[in-house]
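Trainee: build me a model from this:
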Amino acid sequence: MLYADRISLPFSEASRSLEIIRAEEIAKFPARDVAGILQYATGVDIRQRGPHGVQSDIGIRGGGFEQTLILINGLKMTDPQTGHHIMNLPISPENIERIEIIKGPAARIYGQNAFAGVVNIITKTPDELKGSVNVSAGQNQLLGLGVEMTLPGKKNNQYLSLNRNVSEGYRYNTDYDITNFMYQNQFALFGAETSLLAAYTEREFGANGFYSSPASRDQYEEIQTSIIGLQSKILSGSWIIKPKIYWRRNQDEYIFIRSNPSIYRNLHIGNNIGAELNTSYLSEFGITGIGVEIRREHLESSNLGENSRNLASAYLEQRLEYGDFTFTPGVSFQYYSDFGPKFFYGADASYNLSRNFMVYANAGTTYRVPSYTDRFYVDPVNEGNPDLKPETALTYEIGIKKLGRTGNIQVAAFKRIGSDMIDWTRDTIMSPKWTPINLNRVPVNGFEAIISSNLGYITGVPVLGYQRLTYTYIDAKVEDNDAFESRYLLENLKHQFAYLGSFNAKYFYVNVTYRYYDRVNLDDYQLLDLRIDKKFNKFKVFLDVNNVLDADYKETNLVPMPGRWAVIGANFRIY
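Mentor: Have a look, this model is predicted:
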């Protein structure tokens, strides 16, 4: 089942483009963080300024970093300051049960920021007693240490994880120190399945060229992000009721000259406090989803000032089934205290040609309100625009899914017509400052395909693993734009191709990933990554080599990414 708050459906029955990355697949990736895992997903664009989860932005299907919603067990990681912070995730790869990626408009389901898609990270809830230690070491003085413990019981299942990774960096002032902590407890409360999640990440890193310009080599940043949430699932006759409350806090300290903070320093502290009540009702007419949400967003900032706003929303959707045909219309109402009310409409439809073969289509409206950085940020080279309007878009998608025991095929074509899209622009003749404006019309057309197969036998040798090929094409443009220079809007991937192969080489496993990227504003590049691992009775050893071909590349127009980087490690089960 998808971990949906509204109408929960099996993956095979969802009438939209979905991708699920499971724990067994994550274990094959040579990745040390969530951003590294998502780099292998179809249509997902990760733009890193530093390796191993230091600082990264995410986009889906040509969307920007403000247009993707990140969830942890359904808890929203939105940030009122800027979308640059939504990937400050207090989660390590070892904590993840699966990652669900919903592509296309999801504002009617999840609200603002679900403009181009949603990523929902589901953490592990082990039910067996287990303790393990992870250690790793590698080039650039990389060291990693992690501890996991599970404490199952008759009345609750507890999970605790602590991870720390440090490195001196691959060039001047790119050192980092990242600590992730997570605690989860599943228990029964008044007869309801209840889950408590508390997680925290602390990141300290040199930010050589991350912002401003490549010449700004001495920048430094410290980030602390925490999330705590309590949610339940109540079964009552034909009703499923899911209440939840949560609090997310993000603190960001930016220093322009690391050795002399007095020259220029920003400190931002953002808090989101929210509550949701999501329900579904099964009747002879199908499944009805009803829910409400309230949230308060507050920011205290040395640059942006003190700002607060309130959100209230409600939704209604109905899934109808007529034999092999399904139709799910829905409507959502959202009210932001600083932008007023807004309605969103959409519908999903599908038809099963056979038991495992579906054709589907969906359409919907979506939006994104400006962040406080968009509206109020000021420094020597940037000036916000308090008069910005929310972004809106209408999106269409058609696709097919063919799922089977030996492999899967998914193909989709999509179109998004954006209005009042926000981008930071400048005219170097009239003004040297970057300023955000609303652009009239930004159409995005695209196509994606996923083909995966489970491997059986090669020349008589059993092969445990699989192969997967993915491809995404995106054509985006800005109409009626007189701006001289654009910072963010047209930096999407035009072509994105990836191959993942997992092979059993008798005494060990070999996992190979190849990726090709053609970004519209940068040179194209190819990356080859490798993981080799060997399992023993109570421990596993591995070797990761990222960027085997030592390619020179950038994922943004500012920061050169690392060359070849090798890491060795082991996981020991202590009980």
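Trainee: when you work out contacts or count neighbours from here on, use the C-alpha atoms and nothing else.
Mentor: OK.
Trainee: thought Tyr315 was touching Arg108?
Mentor: Yes - Tyr315 sits in contact with Arg108 when judged by CA atoms under 8 Å, with a separation of 7.1 Å.
Trainee: identify the contacts common to the two.
Mentor: Residues touching both Tyr315 and Arg108 (CA atoms under 8 Å, 6 or more residues apart in numbering): 330-332.
Trainee: which parts of the stretch 351-500 of the chain are helices?
Mentor: Ranges of helices in the stretch 351-500 of the chain, per DSSP state H, counting those that start in this stretch, are 372-376.
Trainee: need the longest strand for the protein.
Mentor: Across the chain, the longest stretch assigned as strand under DSSP state E is strand 431-454.
Trainee: which strands and helices sit next to that strand?
Mentor: Contacts defined by 3 or more CA pairs under 8 Å, 6 or more residues apart in numbering; DSSP states H and E place strand 431-454 against strand 382-383, strand 407-427, strand 466-476.
Trainee: can you give me how far the first one is from the chain middle?
Mentor: It refers to strand 382-383. With CA atoms, centre = their mean, to the nearest Å as the basis, the distance from the averaged C-alpha position of strand 382-383 to the chain average is 27 Å.
Trainee: which residues touch that strand?
Mentor: The set of residues that contact strand 382-383 without belonging to it, under CA under 8 Å, 6+ apart, is 376-377, 433-436.
Trainee: this one as well, want them side by side:
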Amino acid sequence: MENNDCKFKINFRRLFVIICLVFISIFSNNKSFGQTHDSIKTYRLQEVEVYDKMPLKTHNTEQISLQYYISTDILNRKKEESVSNLLKQVQGIDIRQRGQFSTQTDISFRGGNFDQTAVYLNGINFTDPQTGHYSLNIPVSSNIISGIEVFKNTSQCLFGSPSFSGIINILTEPDSVSNLSLSTTIGMYGLLKSGIELNLLSKNTSHLLYFDYERSDGYVENTDFKNFNAFYYGNYLTKIGKFESQLAFLSRDYGANGFYSLRFPNQHDSIQTVIASVKYINKAKVKIIPSLYYRYQQDCYQLIKGQAREKNNFHQSQMAGINLLSYFYSIVGKTAFTADYKIENIYSTGLGLLLNEPVSIKREDNIFYKYAYTRQYYGLGLNQSYTNKWVDVNLAFNLMNNTDNKNIFYYLPSLNFAYKIPCNLGEKYKLEQNIYVLAGKNMRMPTFTDLFYHTGDILGNDKLKPEEALTFELGYNYNVINNKSKKNIFDGQICVFQRYGKNMIDYIKAENDSLWRCVNHTKVNTTGIEVSTGFYPQEIFNPSFFITNINVSYAYIIADKPADNFLSRYVLDYLQHKVSFNLTHKVISNLLVNYSVIFKSREGKYLNKDRNYENYPNYTLLDLGIQYKYRNWDFHLNINNVFNVPYFDIGGLTQPGFWIMGGVKYKINLKK
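Mentor: Coordinates of the predicted model:
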């Protein structure tokens, strides 16, 4: 690894200015673009409808790797929920919260760790290069989310960038009419959240603008937080095609009681993030879709809140990239080409290689970034999709390279195959069934924290190799559909997958050692089974039937590695059993009640405050949500952890007990 200089920061600033100029040009036009209802394509996948918002997902074969879609219907039953709370019921996803309301959340998928799940916003990869702890720092809430897609790790045919465990793609879309919404929520522990949402549409443009602020005194000492989100998303239709742009800012300031070590209850973290992107979609038959994206983040971590400023950890990370997707249709199906370039950089008081000359930290007197690191990624992809009455097939091939391993090219193929078994059940209903096989090879580069972190009892390792994995999956899914409404009556799936991991990155320690050391495991193999089913009575009885939905899912995972008598901090600390149950019913017209039950059983051990090792206890939680709609008013009441069950997802870090909150949202349509 070679030393780093400061030229990279200047290039990033130029790129950010270019993006801002694009946004200004979009705002300068008064015309509006609105998507017509006829242009929306609907796919059937398990219990929900999948809407084709992005042009790259216009082929049925590419739906094979889509595991779940959180639809607008589900979001309407989850008022004022954070992204982490929306995802925690999803089969295969492990949400581990340190701070509530997505203040600090680790997200894992199918037995992977929090660094192995990629997070996208409207199809743009904004995964944090510094640490997966910050990847879910996305400045949106359920108020403006139009859907959340959960993709398996054979989905490189969609985005051009492989993901080690899976992809979470959060979608937003302006409303179909211009309107203004105001919302507020209050609750226990001094919780207050207020938001404002503005949707503006005319002929050729549509804009979504959103702000919110939330704060709490915390459920125990030093778990208080203050969060602020600002988000813009816009569409602009021209004679030559469509432009999509987004610009967002996020601020998190929170007490971090025991977040990273139970020995330090007075930790504190402060984070500011900026993300931006612009995408162009042409009108020609041969689609060309370039995207330009940027992410900036700075944070200040205090091991002891209020300590001398020079003792704090300061970081400034930046990421920028260009992605190109091109595709066309022919007699052999859909042929697509992808190209991806990304550059990542960090300036830090502790992460990276020693700088020749320290760089001063803005607004800090006599404190300097002494370390920095820069790396670049290159990727090319080619995939072919074919579909007919009986089969859906997608074959993708990606080639990846990076400046950390200049002489090594990673060949990452994937195959998605589904055999369709249609079956008519009379005039009213039909049964759609698929038997599918998935296979794919993936890799992940270590984060900057993995490489360089040397603080307290954790030691990084700048000699780490990239993780690699080969995944296979066999499954069956079905949908019983109402022919009139085109909606599901029943749906479900069962699948088994096997992941063979090589050079898996983990922090390990011997029982008599005081340090967690970052290493590559020789190999770690993971086996999983997933079963789910859903029932939607209103589609078989009538729309006024009191039960809206019943969903049940179960996921089982087991991982193994060669015995070495070391304790694992992440790789073998995974959710082994997860059972989810969800039911929504009407009480009276426009009054809905939602019950969410989740059971978790976790493998692995944690180090308690007395420095002894304990197994993770099992727990079951019940959350209750009540929603009432009256004209332009939406009222909601949420009760989390109804039975006040003591639990934690990260060793010894106690999560809130009974927590009640409620609020109101008012929407007014604006005159044209």
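Trainee: by neighbour count, which of the contacts of strand 382-383 of the first structure wins?
Mentor: Within the contacts of strand 382-383 of the first structure, neighbour counts (other CA atoms under 10 Å) peak at Pro436, which reaches 25 neighbours.
Trainee: any idea how far it is from Gly563 of the first structure?
Mentor: Between Pro436 of the first structure and Gly563 of the first structure the distance is 34 Å, computed by CA to CA, to the nearest Å.
Trainee: residues in contact with Asn454 of the first structure?
Mentor: So, once contact is read as CA under 8 Å, 6+ apart, Asn454 of the first structure ends up touching 405-407, 465-467.
Trainee: any idea what it aligns with in the second structure?
Mentor: With TM-score structural alignment as the criterion, Asn454 of the first structure lines up with Tyr536 in the second structure.
Trainee: can you check Glu297 of the first structure too?
Mentor: Alignment note (TM-score structural alignment): Glu297 of the first structure maps to Glu344 of the second structure.
Trainee: give me the element its match is part of.
Mentor: If you go by DSSP states H and E, Glu344 of the second structure is part of strand 333-348.
Trainee: give me the mean distance between that strand and the first structure.
Mentor: Overlaying the first structure shows strand 333-348 of the second structure at a mean distance of 0.8 Å from the equivalent residues (mean CA distance after the TM-score superposition for the first structure).
Trainee: quick check: angle from the helix or strand following that strand to strand 333-348?
Mentor: Stepping forward along the backbone from strand 333-348 of the second structure, the first helix or strand reached (DSSP H and E) is strand 353-360. Going by axes from the mean of the first three to the mean of the last three CA atoms, to 10 degrees, strand 353-360 of the second structure is angled at 70 degrees with respect to strand 333-348.
Trainee: that older thread, flag every buried residue along the longest strand of the first structure.
Mentor: Along strand 431-454 of the first structure, these residues count as buried under the neighbour rule (16 or more other CA atoms under 10 Å): 433-439, 441-454.
Trainee: looks to me like Leu198 of the second structure is in a helix.
Mentor: No - inclusion of Leu198 of the second structure in a helix is not indicated when DSSP: H, G, I helix; E, B strand; the rest coil is applied; the result is strand.
Trainee: on that earlier part again, just the buried residues from the contacts of Asn454 of the first structure, in ChimeraX please.
Mentor: What follows is the ChimeraX syntax selecting those of the contacts of Asn454 of the first structure that are buried according to 16+ other CA under 10 Å:
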select :465,466,467
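Trainee: any chance of the contacts of Asn454 of the first structure in a markdown table with distance to Tyr509 of the first structure as columns?
Mentor: Below are these laid out as a markdown table (distance: CA to CA, whole Å):
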| residue | distance to Tyr509 of the first structure |
| --- | --- |
| Arg405 | 22 |
| Thr406 | 20 |
| Gly407 | 20 |
| Gly465 | 9 |
| Tyr466 | 12 |
| Gln467 | 13 |
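Trainee: and in the second structure, which of the contacts of Asn454 of the first structure remain?
Mentor: Checking the contacts of Asn454 of the first structure against the second structure (both residues aligned by TM-score structural alignment, their matches' CA atoms under 8 Å), the contacts still present are 405-407, 465-467.
Trainee: quick check: closest non-adjacent residue to Tyr457 of the first structure.
Mentor: Val463 (5.6 Å; CA to CA, 6 or more residues apart in numbering).
Trainee: now which residue in the second structure aligns to that neighbour?
Mentor: The alignment partner of Val463 of the first structure in the second structure, by TM-score structural alignment, is Phe546.
Trainee: dump the residue contacts of that match.
Mentor: Phe546 of the second structure makes contact with 538, 585-587, according to CA under 8 Å, 6+ apart.
Trainee: what's the match for Lys472 of the first structure in the second structure?
Mentor: In this structure residue 472 of the first structure is Thr, not Lys. Aligned by TM-score structural alignment, Thr472 of the first structure pairs with Ala555 of the second structure.
Trainee: contacts only, for the closest residue to that match other than its chain neighbours.
Mentor: When the adjacent residues along the chain are set aside, Ala555 of the second structure lies closest to Glu530, with 4.4 Å between them (CA to CA, 6+ apart). Counting by CA under 8 Å, 6+ apart, Glu530 of the second structure makes contact with 91-92, 493-496, 553-556.
Trainee: same check on Lys242 of the first structure?
Mentor: With contacts defined as CA under 8 Å, 6+ apart, Lys242 of the first structure is in contact with 5, 231-234, 276-279.
Trainee: dump those residues into JSON lines; add neighbour count as well.
Mentor: JSON lines is the format used below for these (neighbours: other CA atoms under 10 Å):
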{"residue": "Asp5", "neighbour count": "21"}
{"residue": "Gln231", "neighbour count": "22"}
{"residue": "Ser232", "neighbour count": "21"}
{"residue": "Lys233", "neighbour count": "19"}
{"residue": "Ile234", "neighbour count": "17"}
{"residue": "Glu276", "neighbour count": "21"}
{"residue": "Leu277", "neighbour count": "19"}
{"residue": "Asn278", "neighbour count": "21"}
{"residue": "Thr279", "neighbour count": "21"}
